[in-house]
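Novice: structure for the following, please:
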Amino acid sequence: MKYNSLGLPVKESEELVIELNGLLSNFQMYYQNLRGLHWNIRGKRFFDLHLKFEELYNDSQIKIDLIAERVLTLGGTPLHTFSDYIEHSKLQIGKNISNDVEAIQLILESLSILLQIERVILNKAAEINDEGTNSMMSDFIAEQEKTNWMLKAWMEEEI
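Specialist: You can find the predicted model right below:
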């Protein structure tokens, strides 16, 4: 078995790069959706949600950079074109959403998909003792689970 300079198996690291680039693409779509929600939200909850969406897209921007840098660390090249992001993303595109409930629902659906992808990466990273990727995914998952819980709590007031 061949190992890279990090002491990780080359073949499995290359497979992780593919998975991480998929996550990167999905995060780019998530980020752009959040920007659109931030710009287009209307209604009585505008002030609260406008700020919340900004908080979420700023956090996503940081995560996007971390994912791309992990791809580079593992010896890959991060995807960086809109066509790549569209091709590799599983997220719904949220176009012209101004309603608060629709906006939160889009975020919840997106988080669910991101969490699924991150768990796959977490497991694959654990199999090859890639603690760097594993730790990053673990941190992402913990934060997103909390965001999911909070947004679901917000949605319950509508029921």
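
Novice: drop to CA atoms for contacts and neighbour counts, all remaining ones
Specialist: OK.

Novice: can you list contacts of stretch 142-152?
Specialist: 104, 108, 111, 115 (CA atoms under 8 Å, 6 or more residues apart in numbering).

Novice: go again using 7 Å as the cut-off
Specialist: 104, 108, 111 (CA atoms under 7 Å, 6 or more residues apart in numbering).

Novice: count the neighbours of the first one for me.
Specialist: A count of neighbours around residue 104, defined by other CA atoms under 10 Å, yields 19.

Novice: picking that back up, output the contacts of stretch 142-152 as JSON lines; include the columns secondary structure and distance to residue 74.
Specialist: Compiled in JSON lines, the contacts of stretch 142-152 are given as follows (DSSP: H, G, I helix; E, B strand; the rest coil; distance: CA to CA, whole Å):
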{"residue": "104", "secondary structure": "helix", "distance to residue 74": "34"}
{"residue": "108", "secondary structure": "helix", "distance to residue 74": "30"}
{"residue": "111", "secondary structure": "helix", "distance to residue 74": "25"}
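
Novice: ok, residue 94 touching residue 34?
Specialist: No - assessed by CA atoms under 7 Å, residue 94 is found out of contact with residue 34, at 8.5 Å.

Novice: before we go on, could you also do this sequence so I can check it against the first one:
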Amino acid sequence: MKLNSLGLPIEQSEELVKELNTLLSNFQIYYQNLRGLHWNIRGKRFFDLHVKFEELYNDSQLKIDLIAERVLTLGGIPLHTFSDYIANSELKVGKDISKDVEAIQLILDSLSVLLQLERGILNKSGVIDDEGTNSMMSDFIKEQEKTIWMLKAWMEEEI
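Specialist: Reported below is the predicted structural model:
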């Protein structure tokens, strides 16, 4: 088995790069959705949600950079065009959403998809002892699970 300079199997690392690029694409759509929600939210909860959506898109922007840098660290090239993001994303594009419940539901649905992708990456990176990717995915998962809990509480729904 051939190893890269990180001591990880080359073939499995290349597979992780593909999956990280898929995650990157989904995060870019998530980020843009959050920007749209931030700009277009209306109603009595405007002030609270406007700030919350900004917090979420700033966080996702940081995660996007971490994912892209991990792709580079593993020897890959991060996707970086809108056409690539759209082609490789599973997330629904939220267009013209201004109602609070619809906005929060879009975020919840998006986080659910992101978590599934992250768990798949975590599983595969664990098999090859890729601690860098493991750690990043674990951190993302922990934060996003808490966000889902909080948004579900806001929606007055059970987990």
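
Novice: if we can go back for a sec, which of the contacts of stretch 142-152 of the first structure sits closest to residue 137 of the first structure?
Specialist: residue 111 (13.4 Å; CA to CA).

Novice: number of nearby residues for the closest one?
Specialist: 20.

Novice: same deal with the one 10 residues further on?
Specialist: For residue 121 of the first structure, the neighbour count with other CA under 10 Å is 24.

Novice: before we move on, which element is it in?
Specialist: Take DSSP states H and E as the rule and residue 121 of the first structure turns out to sit in helix 100-127.

Novice: centre of the chain versus that helix, how much separation?
Specialist: 7 Å (CA atoms, centre = their mean, to the nearest Å).

Novice: shared neighbours of residue 94 and residue 34 of the first structure, anything?
Specialist: What both residue 94 of the first structure and residue 34 touch, as defined by CA under 7 Å, 6+ apart, is an empty set.

Novice: neighbours around residue 21 of the second structure, how many?
Specialist: Other residues close to residue 21 of the second structure by other CA under 10 Å number 25.

Novice: let me fix that: residue 113 of the second structure
Specialist: Residues near residue 113 of the second structure, counting by other CA under 10 Å: 16.

Novice: turn the contacts of stretch 142-152 of the first structure into a markdown table, including distance to residue 90 of the first structure.
Specialist: Formatted as a markdown table, the contacts of stretch 142-152 of the first structure follow (distance: CA to CA, whole Å):
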| residue | distance to residue 90 of the first structure |
| --- | --- |
| 104 | 18 |
| 108 | 14 |
| 111 | 11 |
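
Novice: which one of those sits closest to residue 83 of the first structure?
Specialist: residue 111 (21.7 Å).

Novice: what's the spacing between that closest one and residue 2 of the first structure?
Specialist: Separation of residue 111 of the first structure from residue 2 of the first structure (CA to CA, to the nearest Å) stands at 35 Å.

Novice: how about the helices in the second structure?
Specialist: 10-40, 46-73, 82-87, 100-127, 131-154 (DSSP state H).

Novice: what's the most buried one of the ones you listed?
Specialist: helix 10-40 (a mean of 21; mean count of other CA atoms under 10 Å).

Novice: in the first structure, what stretch matches that one?
Specialist: Aligned by TM-score structural alignment, helix 10-40 of the second structure falls on residues 10-40 of the first structure.

Novice: circling back: mean deviation of the helix holding residue 121 of the first structure from the second structure?
Specialist: Comparison of helix 100-127 of the first structure with the second structure after fitting gives an average deviation of 0.1 Å (mean CA distance after the TM-score superposition for the first structure).

Novice: quick one: list the elements packing against that helix.
Specialist: helix 10-40, helix 131-156 (3 or more CA pairs under 7 Å, 6 or more residues apart in numbering; DSSP states H and E).

Novice: for the residue nearest in space to the middle of the second structure, which non-adjacent residue is closest in space?
Specialist: By CA atoms, centre = their mean, the second structure has its centre lying nearest to residue 27, at 3.9 Å. Closest residue to residue 27 of the second structure apart from its sequence neighbours, by CA to CA, 6 or more residues apart in numbering: residue 64 at 6.4 Å.

Novice: from what I can see that neighbour touches residue 26, true?
Specialist: No - using CA under 7 Å, residue 64 of the second structure is not in contact with residue 26; the gap is 9.5 Å.

Novice: about what we covered before: could you measure from the residue nearest to residue 27 of the second structure over to residue 32 of the second structure?
Specialist: 12 Å.

Novice: give me the distance between the closest residue to residue 100 of the first structure other than its chain neighbours and residue 142 of the first structure.
Specialist: With sequence-adjacent residues excluded and distances taken as CA to CA, 6+ apart, residue 100 of the first structure is closest to residue 41, at 6.7 Å. From residue 41 of the first structure across to residue 142 of the first structure, the span is 27 Å (CA to CA).
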